[in-house]
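What shape does this take:
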Amino acid sequence: MRPIILAAALLLTGAAPALAAQTAAAPARPATVAQPTPAEKQEAQDREVVQKAMLAFSRGPLDPATVTALQQVIAHAPAAWPLVQKVPDGQTIVRLNGGSMTDTLSALLTAAGSPEAREGKGVAVAFNTYGVAALMLGSRGVSLGQPQEALTWLERGLAFQPDNLMLVTEKGMALALQRRFAEALAFYDAQPPQDPLARPVDPNGPARLLRARGYCLIELGRLDEAEAAYKASLELEPDHGGAKNELAYIRDARAGKPPQQPGQLMTGEEAKTYPAK
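Next up, the predicted model:
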């Protein structure tokens, strides 16, 4: 059986209990600035919309009004909203997708060892308002089997946040649903190395990218390369059930055994715990 293992935005549902803490972790503003700028005011309003949508998403499919609200948030996105951003006052902002207090602490500890911190410059953790909005809309399109709708929002998100591996792998999933495997693989292979400061944002992103590559390589008949990709992913994220099942599929394919069932769409958490053969 070959499960499709992404729909990455569903990984965010576990973050809902920590949203209040993430709001509190917004970057500190310099003491000399008395009032927020118009852009900061807009982002604060958009952040509230996205966090409410995340809470709703944790309970079930998004209703049309929430979808429209997220689309309006994307319309407010700046031209650049990277996961790791140096701002003019020398501070570095690390934007988290939600996550737990452990994720926040991990981000802060990672940042504490960064060159910016060693140079005495501040590093702050903030909520990834616009990246999460694009991811939720894109993942919704994938889960509904509407890859072109998904691509509309994922490509919009990647335009302002190209370093977001969740957006990257979700776009590849949308391409895979259209059976554009070679294009998805080329897109994955074009990704630059991840910024160390971004790792707490999506710690399993590199492993997920390897699994996504492996999926496309199988579909392209490049089994040896696919096997290597899945084995490398298990070094980063051991005991991932989906990766182990894909390795079993490769063994069966080499032995001439047909798959037991057709492929299916699975969320990231479902794939992780999928019982390995």
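
C-alpha only now, for contacts and for neighbours.
OK.

what's the distance between stretch 39-53 and the middle of its chain?
Relative to its chain's centre, stretch 39-53 lies at 19 Å (Cα atoms, centre = their mean, to the nearest Å).

here's the other one to compare against:
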Amino acid sequence: MKQRTLLAALALLTLAQPARAQTESDDTAAKASISQATQLIREHKAQEALAMLEPAVAVANDSVAKAREDGLAFCASDITLAVLYSAMGAKENKPSVVFGPEVCSAYFLEAYVLTELGRRDEAIGELQILRGLSPMDAQYASELAFAYIKTGRISEAEAAYQNALDYAEFFGDKDKARHYRAAALRGLGYVAIDKNDFDAAEDFYKRSLKIEPDNPVAKSELEYIRQHRAN
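From the prediction side, this is the model:
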């Protein structure tokens, strides 16, 4: 079913208006900011990284707002997702502006840094913006789900993990697709344990191990389930 959906989207792309992007100078500046912020994150300098990212995020906000004045706005970290988002605009007969991975990265890194600084609600806000711009990206769905779990929003986490599971196969990179499918299954397993549904949790973790057989988290959680049942 999803394969047919993808083929239909590829067909619709021939009808889409050309996607616009940031100007070349904006793109270059964003890449530089993201590169420097990434290095600062590696050096555990979260506050400095946040300051470095803020101009890139501001430019992204402005570009997205302008794009939405006329139609739809997306960002894509993967060429397959870019194709799908362009097709979504064609289907609605609207111009579809697909920004490159720099826009996605700006929001994603800002969310990461805000989390590191203990500003979880703000981080969730950035991830929600990112999900709106890249609604079929399994990585961003999983990150938002994890953030929801950390703030006790379990039902929202479950929905986001389910989205990640549904959309993982849309990655052009099949290794990445498998990884995020397994990650989503582990997330759903965590949610099932929180709901005291140990049978469902066991099923999710076992399914994840079929994809990533050596994952220590899944193995540990299955052992936890075994010990819970023994008690």
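
How alike are these chains, TM-score-wise?
TM-score for the superposed pair, counting by TM-score structural alignment, normalised by the length of structure 2: 0.69. Supporting figures: 183 aligned residues with a Cα RMSD of 2.7 Å.

Which element, helix or strand, includes residue 68 of structure 2?
For residue 68 of structure 2, the host element (DSSP states H and E) is helix 46-70.

Aligned to residue 141 of structure 1, what sits in structure 2?
Using TM-score structural alignment as the criterion, the counterpart of residue 141 of structure 1 in structure 2 is residue 114.

I'd say its match and residue 125 touch.
No - here residue 114 of structure 2 lies out of contact with residue 125, judged by Cα atoms under 8 Å, at a distance of 10.2 Å.

which one is the match of residue 141 of structure 1 nearest to, not counting chain neighbours?
Excluding its sequence neighbours, the residue lying closest to residue 114 of structure 2 (Cα to Cα, 6 or more residues apart in numbering) is residue 123, at 5.3 Å.

what about that neighbour, which SS state?
helix (DSSP: H, G, I helix; E, B strand; the rest coil).

Pull the number of nearby residues for it.
24 (other Cα atoms under 10 Å).

Quick check: the equivalent of it over in structure 1 vs residue 140 of structure 1, distance?
Alignment note: residue 123 of structure 2 maps to residue 150 in structure 1; criterion TM-score structural alignment. From residue 150 of structure 1 across to residue 140 of structure 1, the span is 7 Å (Cα to Cα, to the nearest Å).

same question, residue 74 of structure 1
Residue 74 of structure 1 is 15 Å from residue 140 of structure 1, by Cα to Cα.

So for the two, which residue has more residues nearby?
Neighbours per residue, other Cα under 10 Å: of residue 74 of structure 1 and residue 140, the larger number sits with residue 140, 24 against 21.

Please tell me I have it right and that one contacts residue 148.
No - counting by Cα under 8 Å, residue 140 of structure 1 sits too far from residue 148 to count as a contact (11.4 Å).

Next, the mean deviation of stretch 219-226 of structure 2 compared to structure 1.
Averaged over the aligned pairs, stretch 219-226 of structure 2 sits 0.9 Å from structure 1 after superposition, using mean Cα distance after the TM-score superposition for structure 1.

Buried residues of that stretch, list them for me.
Across stretch 219-226 of structure 2, burial judged by 16 or more other Cα atoms under 10 Å covers 219, 221, 222, 225.
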